[in-house]
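**Student:** Compute the structure for the input listed below.
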Amino acid sequence: MSGRDTVLRDIRSALADVPGAEAPDDDPVPHDPRSQQAGLDVVELFIERAADYRATVVRVPPSDAVAAVGRALARTGARSVVLPPGFPDDLVPEGPWSRLEDVLPLTVRQLDAADAVLTTVAAAIALTGTVVLDSGPGQGRRALTLLPDQHVCVVRASQITADVPEVLNLLHPRRPLTLISGPSATSDIELERVEGVHGPRTLDIVVIADE
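**Tutor:** Purely as a prediction, here's the structure:
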């Protein structure tokens, strides 16, 4: 018996007690992600899970947000920072770094030479410690978060959802989505962890608490 025959046999066996006239939508599976995650402190859970993925996460009041972004850039010694269109001016800190605005747009060589990029997010997922970008205002095109060595990501507490089903209900299905859980990492043939191969080596997340 071929592999195809085996798969078809198992499918027929699984469907043996299903009435022939029944359609897939006749028996919907109820799913209310908010009720399943009721009682969760999604902000604290997000911070915990993102830190598990080796992201550096801080939670600050709105009055300290721009200073927190500045501290993240100073910690790595950034000298040049990429700013996507629509990134809030009041969250861009003063410092020894030059600002590269992606309005031409910047070339691959310019992005690769930049030390850091600042972005906002479309949403974040608490259970997986993931930030979600959809190329909206303040997030920019995907290349911006792949080439600079540091990604500083600003997340507002109100943007943090409990889980993946909940966040998918908020996102536009036709926008290009980038889901980021920690800094870029992979393993070589000896299972040694290597960071920064497929994206930024450092991920800093500044969570702005609700007022």
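**Student:** use CA for all of it now, contacts and neighbours both
**Tutor:** Noted.
**Student:** From Ala114, how far off is the residue nearest to Asp149 when sequence neighbours are not counted?
**Tutor:** Spatially, and ignoring its direct neighbours in sequence, Asp149 is nearest to Pro200 (4.4 Å; C-alpha to C-alpha, 6 or more residues apart in numbering). In this view, Pro200 and Ala114 are 11 Å apart by C-alpha to C-alpha, to the nearest Å.
**Student:** burial measure for the spatially closest residue to Asp102 that is not a sequence neighbour, as a count.
**Tutor:** Excluding the flanking residues, the one nearest Asp102 by C-alpha to C-alpha, 6+ apart is Pro84, at 5.4 Å. For Pro84, the number of neighbouring residues by other C-alpha atoms under 10 Å comes to 25.
**Student:** To check against the first, give me the structure of this:
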Amino acid sequence: MNARAEILSRIRHAIGDTPASPPVPRDYHRDAVTGPGDVELFAHTVDDYRAQVHRADESTVAEIVTGLIAEGARAVVPPDLPQSWRPRGDVVVDGAPTALTTLELDALDVVVTGCTLGIAATGTIVLDGGPGQGRRALTLVPDHHICIVRTDQIVDTVPQAFQTLDPAKPLTFISGPSATSDIELNRVEGVHGPRVLDVVIVR
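**Tutor:** From the prediction side, this is the model:
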């Protein structure tokens, strides 16, 4: 018996009497998406993640978004963000005519986007590069992200979200401002993305 066979034989002997692994419970919520999720729960859980929540209707989105941008700050938007959602003032359109470089994005203060859905149970916003969302770098480089979520985009649970999402798309899950902690639990924001997140919920 060569060395490899002997090692494998010892392993088989050692684990021969090991009991089978217990079954993994699969009893989490699997309710189908039947309509808009719990908007108030979504607002509450988003707030728990240190993001700021704002309410609007279609006619007031641009006004509220403009008010969230500091005086003198420069904003960037994806090319297909609805005109009625765009802030007033100095606004740069990514991809018009070419995509901004990372250095150009870093020189901008705020990005305004839509999303593909929000998850009420976790306060999570999901982007997939679809209409009004732009490319992934757009929401990772500027220091302030204003994300617009329509109430009909909110689902209740993570399983419901995955019923809706397309896994072939570039999914980005956002739960509050970018943050991390070291071994002593000192929180640092802005390491992996924006330090400031404003969520505008549109009725």
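**Student:** Structural similarity score between the chains, please.
**Tutor:** Put the two chains on top of each other and the TM-score (TM-score structural alignment, normalised by the length of structure 2) is 0.83; 191 aligned residues with a C-alpha RMSD of 3.0 Å.
**Student:** Matching the residue nearest to Asp149 of structure 1 against structure 2, which residue comes up?
**Tutor:** Mapped onto structure 2 by TM-score structural alignment, Pro200 of structure 1 lines up with Pro194.
**Student:** how deep is its match tucked in, by neighbour count?
**Tutor:** Pro194 of structure 2: 23 neighbours (other C-alpha under 10 Å).
**Student:** helix or strand for it, which one?
**Tutor:** Assigning secondary structure by DSSP states H and E places Pro194 of structure 2 outside every helix and strand.
**Student:** counterpart of the residue nearest to Asp102 of structure 1 in structure 2?
**Tutor:** Residue-level alignment of Pro84 of structure 1 against structure 2, with TM-score structural alignment as criterion, gives Pro78.
**Student:** contacting residues for its match?
**Tutor:** For Pro78 of structure 2, the contacting residues are 93-95, 112-113, 132-135, 138, by C-alpha atoms under 8 Å, 6 or more residues apart in numbering.
**Student:** At which residues are the helices of structure 2 located?
**Tutor:** Listed in chain order, the helices of structure 2 (DSSP state H) span residues 3-15, 39-48, 61-67, 102-106, 158-164.
**Student:** ok, average deviation of the fourth one from structure 1?
**Tutor:** Going back to what we said before, that points to helix 102-106 of structure 2. Helix 102-106 of structure 2: mean distance to aligned residues in structure 1 after superposition is 0.6 Å, counting by mean C-alpha distance after the TM-score superposition for structure 1.
**Student:** tell me, what residue is most central in structure 1?
**Tutor:** If you average the C-alpha coordinates of structure 1 and look for the closest C-alpha using C-alpha atoms, centre = their mean, you land on Val131, 2.2 Å from that point.
**Student:** Excluding residues flanking it in the chain, which one is nearest Thr202 of structure 1?
**Tutor:** By the measure of C-alpha to C-alpha, 6+ apart, the closest residue to Thr202 of structure 1 outside its immediate chain neighbours is Gln150, 4.7 Å from it.
**Student:** corresponding residue for that neighbour in structure 2?
**Tutor:** The pairwise alignment with structure 2 assigns Gln150 of structure 1 to His144, based on TM-score structural alignment.
**Student:** Val111 is in contact with that match, correct?
**Tutor:** Yes. Under the criterion of C-alpha atoms under 8 Å, His144 of structure 2 lies in contact with Val111, with a separation of 6.4 Å.
**Student:** ok, these two, which is more surrounded?
**Tutor:** It is Val111, of His144 of structure 2 and Val111, that has more neighbours when counted by other C-alpha under 10 Å, with 30 against 24.
**Student:** What lines up with the more buried one in structure 1?
**Tutor:** So, by TM-score structural alignment, Val111 of structure 2 is matched to Val117.
**Student:** give the contact list for its match.
**Tutor:** By C-alpha under 8 Å, 6+ apart, Val117 of structure 1 lies in contact with 81-83, 144-145, 148, 150-152.
**Student:** Can you give me the distance of it to Thr186 of structure 1?
**Tutor:** For Val117 of structure 1, the distance to Thr186 of structure 1 equals 21 Å [C-alpha to C-alpha].
**Student:** can you check Val155 of structure 1 too?
**Tutor:** The gap separating Val155 of structure 1 from Thr186 of structure 1 is 25 Å, by C-alpha to C-alpha.
**Student:** How about Asp112 of structure 1?
**Tutor:** The value you get for Asp112 of structure 1 to Thr186 of structure 1, if C-alpha to C-alpha is used, is 19 Å.
**Student:** Which one's more surrounded, those two?
**Tutor:** Here Asp112 of structure 1 and Thr186 are compared on neighbour count by other C-alpha under 10 Å; more neighbours surround Asp112, at 16 against 13.
**Student:** which residue packs closest to that one, ignoring adjacent ones?
**Tutor:** The spatially closest residue to Asp112 of structure 1, leaving aside those adjacent along the chain, is Leu147, at 5.0 Å (C-alpha to C-alpha, 6+ apart).
**Student:** I'm done for today, thanks for sticking with me.
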